[in-house]
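Chemist: Build me a model from this:
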Amino acid sequence: MSNRTLKLVAIIAVVAIIFSAFNTYLILDSIRAQEQLNTQEERINELETSLEQFSAQSEQLEELQGALDAQEERLNELQSVLDDVAVQAEQLDAQEEQISELQTAINDTKDNLAEATSALSNLANQISALNQSTSTGLAEIGATLESLEGIISEISGLEEIVDQLLRQTPAEVYAATYRSVVVIRTSIGQGSGFLFNNQNTIVTNYHVVTNETDIEIEFFDRTRTQATVIGSDAYSDIAVLSVSSAPAEVESLSLSNQSVGIGQQVVAIGNPLGLTESLSVGYISQVNRLLNLEPIIVPILQLDLTIAPGSSGGPLLDLYGNVVGITNAGTDVGFNFAVPVNILKRVIPSLIDEGDYKHPFVGVSIVALTPEAIDFWNILNVDAYQTGLLVMDVVSGYPAEEAGLMSAVSTTAPDGSPGYTAMDIVMAIDGHTTFTIEDWSAYMEVEVSPGQVVTLTLWRSGVTSSVAVTTTERPPYLE
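Modeler: So this is what the prediction gives:
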């Protein structure tokens, strides 16, 4: 054989050996895989057996749990029965105590009845004796009553005598008080004022000293001094000044504790047209007027006495020498005005202590309804004689808006003319009827303070309702 043939045979032999070895490897690997499969099948069979056992045990556990639940329900039922028995036992104990108490009460009642019977017997004897003395006692009581009536009559007479002694003539009032009145001079003119509270405090009108820093005070003895504004309120036209000193013989005036009335005689002292220490006598013509004079909003007294420029800020006095107002405005036809004492009492202490006064504010613009006003504003949905205060405008951000008040709505009448549809009409405030703006002002400025709740009675589309409004502070007046 040639070498080439030998090589070929050798290669074939090697390949055969390799193939035989690989085939042997595959056979052995197949045997091992089969063995592993057999092992896994055995493991699976074991797991299936375990699962069957676990399932059987779970069923047994469920049966045991059911038995336990049944036992627990039975125990609960038994406990409930025991609780009922305990309650009944307590009730029996309580009933026994009540029976014992009732028995004791019955015994006490028997004793009391015996005592009452004895007392009634004694009372009957006393009544019999009293009947005998009644006629005498009644006669004595009648005499005592007659005596008391006589004493009361004498006291009334004494009160009238005391009142007559205290009441003075206008001349006597003037003599006792004119020294307390001062002249106030500023860069724009002059006015009047009076000493109040102590010798260092002077009360006058706001408009007399508005925006003034150079204020001169002249006293009755012609001495002069400078004054400083320590508090002022434009809405009530009141200001309080401070001076370093005043003449020793000057006494401060006091505010009256009595309200003023129509027909009451009053005295004004002031400096009209520079005529110092002038006396004017007259009567109160009306109360609770509203001046059409910005920014005054408080109710004002109407007077028939004479007031002229220079009188503003002077005291209005009753016949006991007490201040019942501050004169603050006059007219050419004899009607003059003063800020009343009920306003002074609210405002002046606040000006002294705080420097200002907070007025209550609801936040509405109102118009008093009269036939003339209804015609002027062309209110379309009310009767010609409707009364009350028509809400014309509600100020944004203030209590009236928060309370839901509604302003009149601008509209056009059937004839093409401009008009209004009334929405809310204020008929009363806290039960006080409001026919006029004066009615509103008199109540708000005298009875209400910021933060106070007022109840408004409203007419709205023919239906009456009540609305609570919490007042706030009126915004400061801007010059």
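Chemist: okay, CA-based contacts and neighbour counts for the rest of this
Modeler: Noted.
Chemist: Tell me where this protein has helices.
Modeler: 3-166, 170-177, 206-209, 341-354, 371-377, 399-402, 437-447 (DSSP state H).
Chemist: Another sequence for comparison is provided below:
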Amino acid sequence: MKHAARTLAFVARFVVLGLAVAFVVGLLWPRAGTLLRQRLGTAPTATAPVVEAAQAPVSYADAVAKAAPSVVNIYANKLVTEQPRELYSDPVLQRIFAVPTGPVRTRRQQNLGSGVIVSDDGYVLTNNHVIASADDIQLLLYDGRVAKARVVGSDDETDLAVLKVDAGNLPAIHMTDAGSRPRVGDVVLAIGNPFGIGQTVTMGIVSAIGRQLNLSSLENFIQTDAAINFGNSGGALVNAHGELVGINTSLIGQAVGAEGIGFAIPVQSARDVLEQIIRTGHVVRGWIGADYGAVPVSADSGLPSAARGVVVNDVSPGGPAAIAGIQQRDVLLRIGKEDILDPSDLRRHEASLKPGVPVEVSGLRYGAPFSVSVTPVQRPSNATLQALRTTP
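Modeler: Alright, predicted model coming up:
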């Protein structure tokens, strides 16, 4: 028994001594264990790669440096003629005695905005409301040059205008293609000239896509919380790579208690307007001559609970839809080869139709399928459409 105890104590002393030596060796020579395992052939053959989580960039300076030279400040000037009138505090007296009190005066009014150089030969995209009725349009380029611009054409429907500037060495912005549409949550940068203080960059995210402020229009806005102020209109909304995704156009201001709600025209819509205006000087859109809304879903509608499409609320007399036989309360489900999802979807399809080229329109009439051929015409102006809607 004593012999076994002495043996156990002897082994324990050598184990403790070995651990102490290993500790000292490991402390002085950290790679000794790895080299020993490799010498004995017991080292692992491969090491699992370390997967690191994707991180947002610390700075967007590269994106700004890529896009900012393509953004210009716009100063649109026009002459305003006015005649002084005697003013009274009482509204009744104002209506009765508001007579001219002096000669007609002319003053110069300046509108501030921004624009984006979209081609190296001098085409610039901006908002129509920035340059509307302007007599003189001056651009301040990123490199400090001042150049005069002329209006090539404009489009009231999308509030876009195309300018042409004759200058050399113009940096055109890179526009995203149809397959790179922004997603909700994407980081975006708004670049423009707010309040005329000079080029400014603000950052936010895409808050929503496909927004409509006027349900009867062709609006298809990108909503963002990047700060957009007076003077930013017509400026660039770019992604984190400095590529153009939209043209900043409007905001819902703090006057109504809103904060961080701005809107931009998607680059796909802007590109289509740009190409048409450069080619023909104006934008041509199709029109079928019907007013429509969302399909009311009810138990006796004869439609499935997840019905899509639109219901025809009114048909313009003598218009393409009336000639084709489309009636009120018809439900339109398909136009050409495309299904109709909702009213805004049909407006976009309708606008893309070529006037004079027949298109098949199908749907349901009192629950029964029907199909007609409609020959669209060129879409009338907004004023004409408004008059058609208000005519009894």
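Chemist: quick one: TM-score?
Modeler: Once the chains are overlaid, their TM-score stands at 0.65 when taken by TM-score structural alignment, normalised by the length of structure 2; 288 aligned residues with a Cα RMSD of 3.0 Å.
Chemist: Need the winner for burial among the helices of structure 1.
Modeler: For the helices of structure 1, average neighbour numbers computed from mean count of other Cα atoms under 10 Å are highest in helix 206-209, which has a mean of 23.
Chemist: which part of structure 2 lines up with that helix?
Modeler: Under the alignment (TM-score structural alignment), helix 206-209 of structure 1 falls on residues 128-131 in structure 2.
Chemist: contact partners of that stretch?
Modeler: For stretch 128-131 of structure 2, the surrounding residues in contact (Cα atoms under 8 Å, 6 or more residues apart in numbering) are 76, 111-113, 137, 154-156, 159-161, 233-234.
Chemist: Now it on structure 1. Mean distance?
Modeler: Taken against structure 1, stretch 128-131 of structure 2 registers an average deviation of 1.3 Å after superposition, with mean Cα distance after the TM-score superposition for structure 1.
Chemist: mind putting the helices of structure 1 in JSON lines, distance to Leu255 of structure 1 included?
Modeler: Supplementary listing: the helices of structure 1 in JSON lines, determined by distance: least, Cα to Cα, whole Å:
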{"stretch": "helix 3-166", "distance to Leu255 of structure 1": "16"}
{"stretch": "helix 170-177", "distance to Leu255 of structure 1": "13"}
{"stretch": "helix 206-209", "distance to Leu255 of structure 1": "18"}
{"stretch": "helix 341-354", "distance to Leu255 of structure 1": "7"}
{"stretch": "helix 371-377", "distance to Leu255 of structure 1": "39"}
{"stretch": "helix 399-402", "distance to Leu255 of structure 1": "34"}
{"stretch": "helix 437-447", "distance to Leu255 of structure 1": "16"}
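Chemist: between those, which gets nearest to Thr306 of structure 1?
Modeler: Between Thr306 of structure 1 and the helices of structure 1, the tightest spacing by Cα to Cα is seen for helix 170-177, at 14.4 Å.
Chemist: Restricted to buried residues, select the contacts of stretch 128-131 of structure 2 in ChimeraX.
Modeler: The following ChimeraX selection, which keeps only the buried ones among those, applies the criterion 16 or more other Cα atoms under 10 Å:
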select :76,111,112,113,137,154,155,159,160,161,233,234
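Chemist: As JSON lines, the contacts of stretch 128-131 of structure 2 with distance to Arg347 of structure 2 would be great.
Modeler: Compiled in JSON lines, the contacts of stretch 128-131 of structure 2 are given as follows (distance: Cα to Cα, whole Å):
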{"residue": "Ala76", "distance to Arg347 of structure 2": "32"}
{"residue": "Asn111", "distance to Arg347 of structure 2": "32"}
{"residue": "Leu112", "distance to Arg347 of structure 2": "32"}
{"residue": "Gly113", "distance to Arg347 of structure 2": "29"}
{"residue": "Ile137", "distance to Arg347 of structure 2": "33"}
{"residue": "Ser154", "distance to Arg347 of structure 2": "20"}
{"residue": "Asp155", "distance to Arg347 of structure 2": "16"}
{"residue": "Asp156", "distance to Arg347 of structure 2": "16"}
{"residue": "Asp159", "distance to Arg347 of structure 2": "17"}
{"residue": "Leu160", "distance to Arg347 of structure 2": "18"}
{"residue": "Ala161", "distance to Arg347 of structure 2": "21"}
{"residue": "Ser233", "distance to Arg347 of structure 2": "25"}
{"residue": "Gly234", "distance to Arg347 of structure 2": "24"}
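Chemist: Specify which member of the contacts of stretch 128-131 of structure 2 is nearest to Leu36 of structure 2.
Modeler: Taking Cα to Cα as the measure, Leu36 of structure 2 lies nearest Gly234 of the contacts of stretch 128-131 of structure 2, at 68.5 Å.
Chemist: residues contacting the closest residue to the closest one other than its chain neighbours?
Modeler: Counting by Cα to Cα, 6 or more residues apart in numbering, the nearest residue to Gly234 of structure 2 once its immediate chain neighbours are dropped is Thr126, at 4.0 Å. If you count contacts by Cα under 8 Å, 6+ apart, Thr126 of structure 2 has them with Ser114, Gly115, Val116, Leu160, Ala161, Val162, Leu163, Ser233, Gly234, Gly235, Ile247.
Chemist: Which residue in structure 1 aligns with the second one?
Modeler: The pairwise alignment with structure 1 assigns Gly115 of structure 2 to Gly193, based on TM-score structural alignment.
Chemist: Next up, the contacts around the spatially closest residue to Thr433 of structure 1 that is not a sequence neighbour.
Modeler: If you skip the residues right next to it in sequence, Thr433 of structure 1 has Met427 as its closest partner in space, 6.0 Å away by Cα to Cα, 6+ apart. The neighbourhood of Met427 of structure 1, defined by Cα under 8 Å, 6+ apart, consists of Thr387, Gly388, Leu389, Thr433, Thr434, Phe435, Leu456, Thr457, Leu458, Trp459.
Chemist: Sort out which of those are in strands and list them.
Modeler: Leu389, Thr433, Leu456, Thr457, Leu458, Trp459 (DSSP state E).
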